[in-house]
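Undergrad: next one to model:
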Amino acid sequence: MSAVGRLRTPASGSPADATGVPPRAIGFWGGLSANVLNMIGIGPFVTIPLALSALAGPSVLLGWIAGALLCLCDGLVWAELGSTIPESGGPYHYLREAYGRDKAGRLFGFLYLWQTLLTAPLSIGSAAVGFAQYVGFLIPSLGDTGRALIAAGLCLVNTAVLYRRVGQIQRLSVFVSAIVVAACAWIVFSGITHFDMAVARGFFETKMPSSHGFWLGLGAVSLIAVYDYGGYNNVCMLGGEVRNPRRTIPMAVLVSIPLVAVLYMGLNLSILGVLPWAQAAHSKAVVADFMQAIHGHTGGTLAVLLILLASWGSALVVLLGYSRVPYAAAADGQFFPVFARLHPRGGFPTVSLLFVGATSAAACFLSLEHLIATLMVTQILFQYIAQCFAVVALRRRRAAPDVFRMPLYPLPLVISVVGWLYLVATAETSSIVAAVVAVFAGTLLFLWQARRTQTWPFLPR
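TA: The predicted model follows:
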């Protein structure tokens, strides 16, 4: 194992409070449920209308397929990295080890931590804002301020729920995941059994060009799809708390992607076979309108309640994963020491959890569209492309014999890098500018800190 072993996570599932590290309590089903809950969440229930507006006609399905293929290639990257370095805070350690802990890896690790402080609240906040939008279906009089307050309140409630031993959260995560998958299956089944070929023909015969043009529209839909599929890496954030991580992490990542992809394609086709595509494109609660068209007001209300459960679970597990990143950096001596504090009995990060929960509540006062676009472009530029090259660097070193190796190497890496660059090139200019400014600011902050502490690249001669 690499030098990341400094965090010294125990191999057993028993509490390890005496050593100051959290226990390995998450098995395959816990890891899979953490991924699935993160992936399903509120994403497709609020972004299907956005995708239909970005690329009219059946071409929109190409965007969903392209997004799934890109995520599968990127999932192979995460699976290999998570198996090679199974530590809590995942990408922070991947980048530090790949680019040199005392060299450029210090910069990459710092930039990942820096972008996490920005994107973690955006990711958690987007799930909470989506939750509040569907609450608005039940309470039509709820204004923008009311929805923002509900979203912020959800983040604070989840922080309180996660303030306990991770094994208890695993059981809750598995339970909620089972309900969420069953709810999605019910929604898809309802669409299949009420599929109207005349309505679907109107969608597939649509020739109206997108206002963005085909390639820009395809990029916009693919970016939305990647956001919706995102979350297959959540188990990697909890690597130090996973049992048998070299096998469990790759399995959880690679099983979750096709499982959710099938659900999403079924959901899209089901909706487009019941609702006219123009109505779906302008809906504020498309799944609620869809179920109401089939089962009446009662069916629409029940669908909303299930979606609220899914979005709550998504915000919960995303907060769980991201709360471990500042802790991992602090435990490694690269962040404020207070963030390395663990609960004396539960063995979970306390200050890190409270900080991420509070900043996520503040992010809920931004719009959902701005949250999604800025989140994805920032993560691509800061992290995803760098991780592809990290696989190459780590493969040159001696690895444990049971480490997962991606098939068809290096083809998945090439597809991932090209795909990420395409999504950035077709994104909104404001999102690109925000991400570039964040990278520049983070680099300047790192250089200032390195010069002050006389560390790389300002080592004394």
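Undergrad: alpha carbons only for contacts and neighbour counts from here, please
TA: Will do.
Undergrad: what's the helix or strand for residue 311?
TA: Taking DSSP states H and E as the definition, one finds residue 311 inside helix 286-322.
Undergrad: flag every buried residue along that helix.
TA: Buried residues in helix 286-322, counted by 16 or more other C-alpha atoms under 10 Å: 286-292, 294, 299-322.
Undergrad: which parts of the stretch 251-400 of the chain are strands?
TA: With strands called from DSSP state E, counting those that start in this stretch, the stretch 251-400 of the chain shows none.
Undergrad: list the contacts for residue 277?
TA: Residue 277 sits next to 52, 202, 203 when contact means C-alpha atoms under 8 Å, 6 or more residues apart in numbering.
Undergrad: looking at these, which is nearest residue 279?
TA: residue 52 (10.0 Å; C-alpha to C-alpha).
Undergrad: didn't the closest one look like it was pressed against residue 283?
TA: No. Using C-alpha atoms under 8 Å, residue 52 is not in contact with residue 283, being 10.5 Å away.
Undergrad: neighbour count: the two, which is higher?
TA: For residue 52 versus residue 283, the count of surrounding residues by other C-alpha atoms under 10 Å is larger for residue 52: 22 against 17.
Undergrad: how about that one: what's its closest non-neighbour residue?
TA: Among residues not flanking residue 52 along the chain, residue 281 sits closest, at 5.3 Å (C-alpha to C-alpha, 6 or more residues apart in numbering).
Undergrad: what about residue 40, how many residues nearby?
TA: Neighbourhood size, residue 40 [other C-alpha under 10 Å]: 27.
Undergrad: relative to residue 77, how far out is it?
TA: Computed as C-alpha to C-alpha, to the nearest Å, the residue 40 to residue 77 distance reads 21 Å.
Undergrad: before we compare anything, build this one as well:
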Amino acid sequence: MVNVLNLRRTLHSPAPPERPVSAGFSRRIGLFQATAINMSQMCGIGPFVTIPLMVAAFGGPQAVIGWIAGALLALVDGLVWAELGASLPGAGGTYVYLREAFQYRTGRLMPFLFVWTAMLFIPLIMSTGVQGLVQYLTYLWPSMTTMQGDVVGVAVLALVVLLLWRKVENIGRLTVALWGVMIVSVGAVILASFTDFHPSMAFEWPAHAVELTHGQFWIGFAAGLTIGVYDYLGYNTASYLGAEIKNPGRTMPRAIILSILAIMTIYLLMQIGVLGVVHWQDMLDPDNVASKSVAAAVLEHTWGKAAADTVTGLILITAFASVYAGLLGGSRVPYDAARDGMFFRAFGRLHPRHGFPVLGLLTMGAVTAAGFLIARHLGNSAAHPPLTVLITLLTTVMVIVQALAQIAAVTVLRRRQPTLARPYRMWLYPVPSVVAAIGWLVIYGWADRANPGIHPIEWSIAWVALGGAAYLVWAKLERAWPFGEKEIREEFLTAQQPPAAEPPA
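TA: Below you'll find the model as predicted:
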């Protein structure tokens, strides 16, 4: 999955700095549209490039465990998003939730850190799209060298930034087109795989495939869970559009659950279908086309080279469009925060003619390029392919300031704002929160052991620590906490209060 628009939609005309949470938005997105929005962001190029990684993590066709485990983590974490999104239905998602929950003790620190980490994990998500594009291009260009792949990737990013260096409209049409191309590609792979399906290849697991008492199994499980949850990311997209969701208390949780179940079905069909056509050992061989372009391998085996070339072309289009849309949305994140007085003011300036955030676009583009190049040269072995490096780094960065912080935010808000309207309350609270926290901690705690030599935990801690230092510099300039008073706004509590009665004449 490349989560192309897992961000607040910010293509409306700029609003004044001190705007109400829902100003400028109307609630017109229903359940069907919200579910489609989530699904379109969950299933991009991801499954085309991560199936071999999942097989490598588990060491065989038991890789289906990873897709199921990823879906379960997405479901329990989705209930966290559902309660927060239903009770705080504004535009901004995590940014809003952390601002409301943690303003009492740490002022603007948590929303600032979220934006800071988003400026790393959003480009890393886009880097996976660029790497996926280069990977599938090798099927059409088998002689491509590592240096040529680097040049192609950077050139693609330069083209994306150039195309975004103008006023961008009709993003909805691009999203629909991306969704359509992705559906055709996924449908073709699933259909082709089941026209020449061999159950013995898909369902005969190696001896000792699941040994719960063996440490190596849990290392593989943690790696597979990381890949799985990466592919499900996007189940929260509608939460970022909370100000535009009809009846968010009912729509938000239903859209999250329905989209996860639907995408899980697609992923399982695709994984099982591929395993029934391509020998799983071929996916572990770096010199075999199945390890880099598994969809092309399936199509070539079943329908011939022409079909494989065609679907590969569609996958390349999907990858390019996902990077384009992702950088479009990502560049707006620091702009919105700066406009709200929660981030460096330089990010709040727009291009004088075309009205796009210049510094946000350039920064996101540069970090995406750096992530792509660093991962290709750090992950230059069969044990650590570039995509695995990127996915591990972006998920470990997300765990601290987004996943675990939001889980804590549910409990903090229940205590700090007990009278806040909660049209949806988490089922079996706090069990889903606890299970989600355990899942994210498994991903985080095993990250170094699953990726020796990459040090994702250390990198994530260093980035958050650097963000804390940057916050202190910013807070000193803005005279915000701890160098000034904390501003307690409680906007959603205030909004639900009835207007005061006018005194009699």
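Undergrad: hmm, who's touching stretch 194-211 of structure 2?
TA: 59-62, 217, 272-273, 275-280, 302.
Undergrad: now the helix holding residue 311 of structure 1 on structure 2. Mean distance?
TA: Overlaying structure 2 shows helix 286-322 of structure 1 at a mean distance of 1.9 Å from the equivalent residues (mean C-alpha distance after the TM-score superposition for structure 1).
Undergrad: counting contacts, what elements does that helix pack onto?
TA: On a contact count with 3 or more C-alpha pairs under 8 Å, 6 or more residues apart in numbering; DSSP states H and E, helix 286-322 of structure 1 meets helix 28-40, helix 43-54, helix 105-138, helix 144-161, helix 166-193, helix 234-237, helix 351-363.
Undergrad: for residue 389 of structure 1, what are its contacts?
TA: If a contact means C-alpha under 8 Å, 6+ apart, then residue 389 of structure 1 has residue 413 as its contacts.
Undergrad: aligned counterpart of it in structure 2, please.
TA: Mapped onto structure 2 by TM-score structural alignment, residue 389 of structure 1 lines up with residue 408.
Undergrad: same question, residue 55 of structure 1
TA: Aligned partner of residue 55 of structure 1 by TM-score structural alignment: residue 58.
Undergrad: for residue 96 of structure 1, same thing?
TA: Aligning on TM-score structural alignment places residue 96 of structure 1 opposite residue 99 in structure 2.
Undergrad: ok but its match is inside a helix, no?
TA: Yes. Checked against DSSP: H, G, I helix; E, B strand; the rest coil, residue 99 of structure 2 lies within a helix.
Undergrad: tell me which residue is most central in structure 1.
TA: The centroid of structure 1 falls nearest to residue 231 when counting by C-alpha atoms, centre = their mean (3.4 Å).
Undergrad: just say helix, strand or coil for that one.
TA: Going by three-state DSSP, the state assigned to residue 231 of structure 1 is coil.
Undergrad: just list the residues touching it, thanks.
TA: Residues near residue 231 of structure 1 by C-alpha under 8 Å, 6+ apart: 35, 36, 37, 38, 39, 318.
Undergrad: ok, which pair from these is furthest apart?
TA: With C-alpha to C-alpha as the measure, no two of these lie farther apart than 36 and 318, at 10.8 Å.
Undergrad: touching, residue 424 of structure 2 and residue 86? I think so.
TA: Yes. In this structure, residue 424 of structure 2 is within contact of residue 86 by C-alpha under 8 Å, at 6.0 Å.
Undergrad: joint contacts of those two?
TA: Here residue 424 of structure 2 and residue 86 have 249, 250, 253 as joint contacts, going by C-alpha under 8 Å, 6+ apart.
Undergrad: of those, which is the nearest to residue 143 of structure 2?
TA: So of these, ranked by how close each gets to residue 143 of structure 2 (C-alpha to C-alpha), first place is residue 253, at 47.7 Å.
Undergrad: please identify the helix or strand for the closest residue to the closest one other than its chain neighbours.
TA: Spatial nearest neighbour of residue 253 of structure 2, excluding adjacent residues (C-alpha to C-alpha, 6+ apart): residue 82 at 4.7 Å. Taking DSSP H and E as the criterion, the element that holds residue 82 of structure 2 is helix 64-87.
Undergrad: helices or strands next to that helix in the packing?
TA: Helix 64-87 of structure 2 packs on helix 215-232, helix 248-275, helix 405-416, helix 431-445, going by 3+ C-alpha pairs under 8 Å, 6+ apart.
Undergrad: looking at the ones you listed, spot the one closest to residue 144 of structure 2.
TA: Comparing these by their distance to residue 144 of structure 2 (C-alpha to C-alpha), the top pick is helix 248-275, with 25.4 Å.
Undergrad: can you give the distance of the closest one from its chain's centre?
TA: When distances are taken as C-alpha atoms, centre = their mean, to the nearest Å, helix 248-275 of structure 2 is centred 15 Å away from the chain's centroid.
Undergrad: coming back round to it: my guess is the match of residue 96 of structure 1 meets residue 110, correct?
TA: Yes. When contacts are counted by C-alpha under 8 Å, residue 99 of structure 2 is listed as touching residue 110 (6.5 Å).
Undergrad: what do the two both touch?
TA: With C-alpha under 8 Å, 6+ apart as the test, residue 99 of structure 2 and residue 110 reach no residue in common.
Undergrad: which residue in structure 1 lines up with residue 44 of structure 2?
TA: Alignment note: residue 44 of structure 2 maps to residue 41 in structure 1; criterion TM-score structural alignment.
Undergrad: sec struct for the aligned residue in structure 1 for residue 481 of structure 2, please.
TA: Using TM-score structural alignment, the partner of residue 481 of structure 2 in structure 1 is residue 456. Three-state assignment for residue 456 of structure 1 (three-state DSSP): coil.
Undergrad: wait, doesn't residue 76 of structure 2 sit right on residue 437?
TA: No. Using C-alpha under 8 Å as the test, residue 76 of structure 2 is too far from residue 437 to be in contact (9.3 Å).
Undergrad: residue 491 of structure 2 -> structure 1?
TA: Counting by TM-score structural alignment, residue 491 of structure 2 has no partner.
Undergrad: look up the closest residue to residue 58 of structure 1, ignoring the ones flanking it.
TA: Nearest to residue 58 of structure 1 is residue 204, by C-alpha to C-alpha, 6+ apart, at 5.2 Å.
Undergrad: cool, thanks, talk later.
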